[in-house]
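coords below, sequence missing:
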């Protein structure tokens, strides 16, 4: 696996860099798959850029699609860069869409994209606050296009199998701008990580059934603005992040998503 350029303009799977006849030709191939990265524009503490979720979802999408593009028809759209992030608004520099607005955007993007002939569309999410909206968009777009397959996935869930081997933090150390995201950013975009400002607060959710961590998600939903958890905006242990951890996590996530894309292609190869 090779280290990709931070610019996706030269990527062989970039929708935004192709003329329209080539996009339509790829879509009309049997078992074609389109990936739509969905991120956010929200604060990530003192040390990470506000586009962290968008950058990571897009990087994962391109890496996995590039791995398989020679054996299956796949493209990646530009990311949807604003998500549902009202819990980050107290810190500033966050642009959040209303839930209904994001759902309408996702449904419209899926509808227009599928009209080009793609057999399957995968929303690849990078922000925890988007997850319920992604699920609704999958249902709405799937209902509107019963002859196509619509799927949704949060990329970070693909790291679950290896996270305990990689992490050093206790539960609460991987939440928002913590060990996990900071490690991935150190691997992919080290120039955007301010290592002099690695400051986070361990997540302390009072309800045992609530979310304790990105990988310890309880069944109880509760709304809190993130300034209730952290004065910096980062929740977790960014001081434990390393580029080596980020590389190991990224390679695993990339491989898992590549395998999923191949499976989606196989499942949809007889639709035309």
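That came through fine. None of the values given here were measured: they were computed from a predicted structure.

drop to CA atoms for contacts and neighbour counts, all remaining ones
Noted.

for stretch 182-194, how far is the first residue from the last?
The stretch stretch 182-194 measures 10 Å between its terminal residues, going by C-alpha to C-alpha, to the nearest Å.

which outside residues touch it?
By C-alpha atoms under 8 Å, 6 or more residues apart in numbering, the surrounding residues in contact with stretch 182-194 are 6, 46-49, 52, 56, 238, 241-247, 249-250.

which of these are buried? Put it as a ChimeraX command.
Selection of the buried residues among the contacts of stretch 182-194 in ChimeraX, burial being defined by 16 or more other C-alpha atoms under 10 Å:
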select :46,47,48,49,52,56,238,241,242,243,245,246,247,249,250
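
okay, and which of the contacts of stretch 182-194 map to helices?
Secondary structure assignment (DSSP state H) places 52, 56, 243, 244, 245, 246, 247, 249, 250 from these within helices.

can you name the two of those residues that sit furthest apart?
Among the ones in helices among the contacts of stretch 182-194, the pair separated by the greatest distance (C-alpha to C-alpha) is 52 and 244, at 18.2 Å.

relative to residue 248, how far out is residue 183?
9 Å.

which one of the two has more residues nearby?
residue 183 (28 against 17; other C-alpha atoms under 10 Å).

can you give me the strands for the protein?
Counting by DSSP state E, one finds strands in the chain at the ranges 33-38, 74-76, 120-125, 149-154, 174-176, 235-236.

can I get those in a markdown table with distance to residue 91?
Below are the strands of the chain laid out as a markdown table (distance: least, C-alpha to C-alpha, whole Å):
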| stretch | distance to residue 91 |
| --- | --- |
| strand 33-38 | 22 |
| strand 74-76 | 31 |
| strand 120-125 | 23 |
| strand 149-154 | 24 |
| strand 174-176 | 14 |
| strand 235-236 | 13 |
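
and here's the other structure:
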């Protein structure tokens, strides 16, 4: 196994694994794009880990980036694994940032990336509870950094054929810790799925 294969896609596409001259060159490219995987640190029923959303955003992003041409000017930031989860604060283990703090974090990081030359920032979010907040933060960042496109996107939106695979009541009531998330975790990290799950 080569060092590259052992280290995996995270080292070839992670902005934080570059030296500063490499990062400068990367961000100055004409189509430079930075993707920020975003999750949450919250309860996901008695059977899924607190890091479910963060794990999903990291792993799906790594899979997508591994399929890109080697010269594609796209890099990933480290995952933002604590998000906006006040609705789950009654469950032990849940950690949540305030809406203002998460918005300010996105604005500050995004502004710095823009100053350094990034042309696009993708907020790759896997936590349904912060979709609106990230859309709002993206609009605020765009005002301060008009030369950079800010693109909030949600992991479960726009996947062809997905609706046909999910029960109607889950589509109406939300995906949180239900069949879709449980199935994805079983595919990615089956050892993290507990037995006390509401559906098999």
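Nice, I can see it. Because the structure is a prediction, the values reported are computed rather than measured.

TM-score of the superposition?
Their TM-score after superposition, calculated using TM-score structural alignment, normalised by the length of structure 2, is reported as 0.89; 193 aligned residues with a C-alpha RMSD of 1.9 Å.

can you show me the helices along structure 2?
With helices called from DSSP H, structure 2 shows them at 3-7, 9-13, 20-27, 52-66, 99-115, 131-144, 162-165, 168-173, 179-188.

how near is the spatially most central residue of structure 2 to residue 125 of structure 2?
By C-alpha atoms, centre = their mean, the mean C-alpha position of structure 2 lies nearest to residue 37, the distance being 2.5 Å. Counting by C-alpha to C-alpha, the separation of residue 37 of structure 2 from residue 125 of structure 2 is 6 Å.

mutual contacts of the two, please.
Listed as contacting both residue 37 of structure 2 and residue 125 by C-alpha under 8 Å, 6+ apart are residue 57.

chain neighbours aside, what residue packs nearest to residue 46 of structure 2?
Counting by C-alpha to C-alpha, 6 or more residues apart in numbering, the nearest residue to residue 46 of structure 2 once its immediate chain neighbours are dropped is residue 196, at 6.0 Å.

that neighbour: neighbouring residues, count only.
By the criterion of other C-alpha under 10 Å, residue 196 of structure 2 has 11 neighbours.

surely it touches residue 177?
No. In this structure residue 196 of structure 2 lies outside contact range of residue 177 using C-alpha atoms under 8 Å: 11.8 Å.

quick one on the thing from earlier: structure 1: which residue goes with the residue nearest to residue 46 of structure 2?
Under the alignment by TM-score structural alignment, residue 196 of structure 2 pairs with residue 197 in structure 1.

same check on residue 180 of structure 2?
In structure 1, the residue matched to residue 180 of structure 2 (TM-score structural alignment) is residue 180.

look up how far residue 235 of structure 1 lies from the nearest residue to its match once chain neighbours are set aside.
What sits nearest to residue 180 of structure 1 in space, not counting adjacent residues and going by C-alpha to C-alpha, 6+ apart, is residue 174, at 5.7 Å. Spatial separation of residue 174 of structure 1 from residue 235 of structure 1 under the definition C-alpha to C-alpha is 7 Å.

swap in residue 65 of structure 1?
According to C-alpha to C-alpha, residue 65 of structure 1 stands 31 Å off from residue 235 of structure 1.

and for residue 251 of structure 1?
24 Å.

neighbour-wise, which of the two wins?
Relative neighbour count places residue 235 above the other of residue 251 of structure 1 and residue 235, with 28 against 17, counting by other C-alpha under 10 Å.

from the ones in helices among the contacts of stretch 182-194 of structure 1, which is closest to residue 109 of structure 1?
Minimum separation from residue 109 of structure 1 among those (C-alpha to C-alpha) is found for residue 56, which lies at 20.3 Å.

now that closest one: closest residue in space that isn't a chain neighbour?
With C-alpha to C-alpha, 6+ apart as the criterion, residue 56 of structure 1 has its nearest non-adjacent residue at 6.8 Å, and that residue is residue 126.

ditto for residue 43 of structure 2
residue 50 (5.2 Å).

sorry, back to before: out of the strands of structure 1, nearest to residue 19 of structure 1?
Taking C-alpha to C-alpha, strand 74-76 is the member of those nearest to residue 19 of structure 1, at 12.8 Å.

before we move on, the earlier item: joint contacts of residue 196 and residue 177 of structure 2?
Any residue near both residue 196 of structure 2 and residue 177 by C-alpha under 8 Å, 6+ apart counts here, and not one turns up.

ok, now how distant is residue 90 of structure 1 from residue 132 of structure 1?
Plainly put, residue 90 of structure 1 is 22 Å away from residue 132 of structure 1 if you go by C-alpha to C-alpha.

equivalent analysis for residue 173 of structure 1, please.
Taking C-alpha to C-alpha as the criterion, residue 173 of structure 1 is separated from residue 132 of structure 1 by 23 Å.

more crowded one of those two?
The neighbour count for residue 173 of structure 1 versus residue 132, taken as other C-alpha under 10 Å, is higher for residue 173 (28 against 12).

go ahead and confirm that one touches residue 235.
Yes. Counting by C-alpha under 8 Å, residue 173 of structure 1 does reach residue 235; the two are 7.1 Å apart.

just to revisit the earlier point, now do the same contact list for the residue nearest to the centre of structure 2.
By C-alpha under 8 Å, 6+ apart, the contact set of residue 37 of structure 2 is 54, 57-58, 61, 76-80, 123-126.

for the nearest residue to residue 95 of structure 2 once chain neighbours are set aside, give its distance to residue 197 of structure 2.
In space, and not counting its chain neighbours, residue 95 of structure 2 is closest to residue 41: 5.5 Å by C-alpha to C-alpha, 6+ apart. Here the criterion is C-alpha to C-alpha. By it, residue 41 of structure 2 lies 19 Å from residue 197 of structure 2.

okay, those two: which has more neighbours?
Under the neighbour definition other C-alpha under 10 Å, residue 41 of structure 2 and residue 197 were set side by side, and residue 41 has more, 24 against 15.

thought the more buried one was touching residue 97?
No. The criterion here is C-alpha under 8 Å, and residue 41 of structure 2 misses it with residue 97 at 9.7 Å.
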